[in-house]
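*Asks:* Got a predicted model here, sequence first, then my questions.
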Amino acid sequence: MLNLRRFASRDGLTQFYVALDHFTNCSKFIAALGHENPLLRILEIGAGTGGATAPILKALTLENGHRMYSKYTYTDIFAGVFMNARGRFQDYSSLEFKTLDITKDVVEQGFEEHRYDLIVASNVLHATGSLFDTLTNVRKLLGPHRRVYLQELNLVIQMCNFIMGILPGWWLGESNGRILQPYISPERWEQEFRNAG
């Protein structure tokens, strides 16, 4: 059986996620948020290899080196990814690295409710068993009138099933009605967010 950690350690997963993130450039959106609130408190869920983190940190750092965020919390379910991330993002300040399993209660994991202005989730929330439980936990982290930047696979790009489908975590959503693939339509995402409040 293919092990996700082994795949990641050979840098294959990093290259795969960087390629996926290449198709979606969030830099202007993120920079606009930073200009609106230069003290953004950001939490990235499942940051893993840092494929989404790099363009976000770049967008939030001005040419003079001034940053447009006060705290960037880099999370992943596996603490083992933090060593590489610390090295990769050593030039950025105010980063903290914490383990987070978004499928479990966030307060019990040491996170403060309603603390963050922006939650970033790039190709990670689909890899959970219950979208309702997951999004309820996301909501607990998010402050009032704040934002979620959600980047997910869509039903059109099915190549990911061939690449990631051999991993057991790819199929966590079967009992949640995601039988053929873990990702869902934008309309269903909207409904899932509404259901979670």
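*Replies:* All right, it came through fine.

*Asks:* alpha carbons only for contacts and neighbour counts from here, please
*Replies:* Noted.

*Asks:* Contacts made by the helix or strand harbouring V138 with the rest, please.
*Replies:* Per DSSP states H and E: V138 is located in helix 131-141. Residues from elsewhere that reach helix 131-141 (C-alpha atoms under 8 Å, 6 or more residues apart in numbering): 102-106, 111-116, 119, 125, 128, 176, 192-193, 195-197.

*Asks:* Below is structure B, check it against A:
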Amino acid sequence: MEEYCYTDLSKAFLLHAEKQYRAKAPYLKTQIFDVERSLAEQGVEVGRYDVVIATNVLHATREMRRTVGNTKALLKANGVVLINEMSSNSLFLQLTFGLLEGWWLSEDVPCGFRARRCWHRRPGGGCSRRRGSWTCAIRRRWRTGWASRSWWA
């Protein structure tokens, strides 16, 4: 492995990764990264990665279309993105995460894709998306060459 780039908005998580994993993974690189901002303004090379793993980070953004587009821009041709996100909007999630600013960032609007069935605004507020909404948001940005395998818990 040439590089494993561990990113976050918070320096605290990056310091934790350095402390926990650096000795075992000399290829580890840590970097502050905001998936909502352009790659160029963050000094990130477009098309650099074979695999992007996004675990519970994409949901806490203002505009899913831009978020998914920036995620796609990280990938080389035929790259793979693994997305692990919430797909329900339960009272437990609202009470657990509802006090966090990121839960309420969404400014998404109806996308018109699949007409009435696909709304990008998260149901009931907050940032959780229904399964079909995740699929729609990704397909809309990956118009060609998109394939998926979905496992829903």
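*Replies:* That came through fine. For clarity, every value in this text was computed on a predicted model and none was experimentally measured.

*Asks:* Mind jotting down where the helices sit in structure 1?
*Replies:* Listed in chain order, the helices of structure 1 (DSSP state H) span residues 4-9, 12-22, 27-36, 53-59, 82-88, 131-141, 159-164, 186-195.

*Asks:* looking at those, which is closest to V148 of structure 1?
*Replies:* helix 131-141 (8.6 Å; C-alpha to C-alpha).

*Asks:* what residues are up against the residue nearest to S27 of structure 1 when sequence neighbours are not counted?
*Replies:* Once flanking residues are discounted, S27 of structure 1 sits nearest to A59: 5.2 Å by C-alpha to C-alpha, 6 or more residues apart in numbering. By C-alpha under 8 Å, 6+ apart, A59 of structure 1 lies in contact with 27-28, 30-31.

*Asks:* Select only the buried ones of these in PyMOL?
*Replies:* Burial among those is assessed by 16 or more other C-alpha atoms under 10 Å; the matching PyMOL selection reads:
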select buried, resi 30+31
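
*Asks:* so who does the residue most central in space within structure 2 touch?
*Replies:* For structure 2, L58 is the residue whose C-alpha lies nearest the centre (C-alpha atoms, centre = their mean; 2.6 Å). Neighbour list for L58 of structure 2: 35, 64, 67-68, 85 [criterion: C-alpha under 8 Å, 6+ apart].

*Asks:* Tabulate the residues you listed (JSON lines), appending distance to T96 of structure 2.
*Replies:* Listed next are the contacts of L58 of structure 2 as JSON lines, based on distance: C-alpha to C-alpha, whole Å:
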{"residue": "V35", "distance to T96 of structure 2": "23"}
{"residue": "M64", "distance to T96 of structure 2": "22"}
{"residue": "T67", "distance to T96 of structure 2": "24"}
{"residue": "V68", "distance to T96 of structure 2": "25"}
{"residue": "E85", "distance to T96 of structure 2": "15"}
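
*Asks:* from those residues, which single one is nearest W104 of structure 2?
*Replies:* So of the contacts of L58 of structure 2, ranked by how close each gets to W104 of structure 2 (C-alpha to C-alpha), first place is M64, at 13.0 Å.

*Asks:* The closest one matches what in structure 1?
*Replies:* In structure 1, M64 of structure 2 lines up with L131, judged by TM-score structural alignment.

*Asks:* Near its match, how many residues? Count them for me, please.
*Replies:* Residues lying near L131 of structure 1 (other C-alpha atoms under 10 Å) number 20.

*Asks:* how far away is it from F7 of structure 1?
*Replies:* 25 Å (C-alpha to C-alpha, to the nearest Å).

*Asks:* next one: V81 of structure 1
*Replies:* According to C-alpha to C-alpha, V81 of structure 1 stands 12 Å off from F7 of structure 1.

*Asks:* got it, and E108 of structure 1?
*Replies:* In terms of C-alpha to C-alpha, E108 of structure 1 sits 30 Å off from F7 of structure 1.

*Asks:* More neighbours: which of these two?
*Replies:* Using other C-alpha under 10 Å, the more surrounded residue of E108 of structure 1 and F7 is F7, with 12 against 8.

*Asks:* Residue in structure 2 paired with the more buried one?
*Replies:* Aligned partner of F7 of structure 1 by TM-score structural alignment: none.

*Asks:* F97 of structure 1 touches F78, doesn't it?
*Replies:* No - counting by C-alpha atoms under 8 Å, F97 of structure 1 does not reach F78; the two are 10.8 Å apart.

*Asks:* Now for the counterpart of S133 of structure 2 in structure 1, how many residues are close by?
*Replies:* Applying TM-score structural alignment, one finds that S133 of structure 2 aligns to R188 in structure 1. Residues contacting R188 of structure 1 under the criterion other C-alpha under 10 Å number 11.

*Asks:* gap between R188 of structure 1 and L155 of structure 1?
*Replies:* 11 Å.

*Asks:* where along structure 2 do the strands fall?
*Replies:* 4-8, 28-32, 49-55, 75-84 (DSSP state E).
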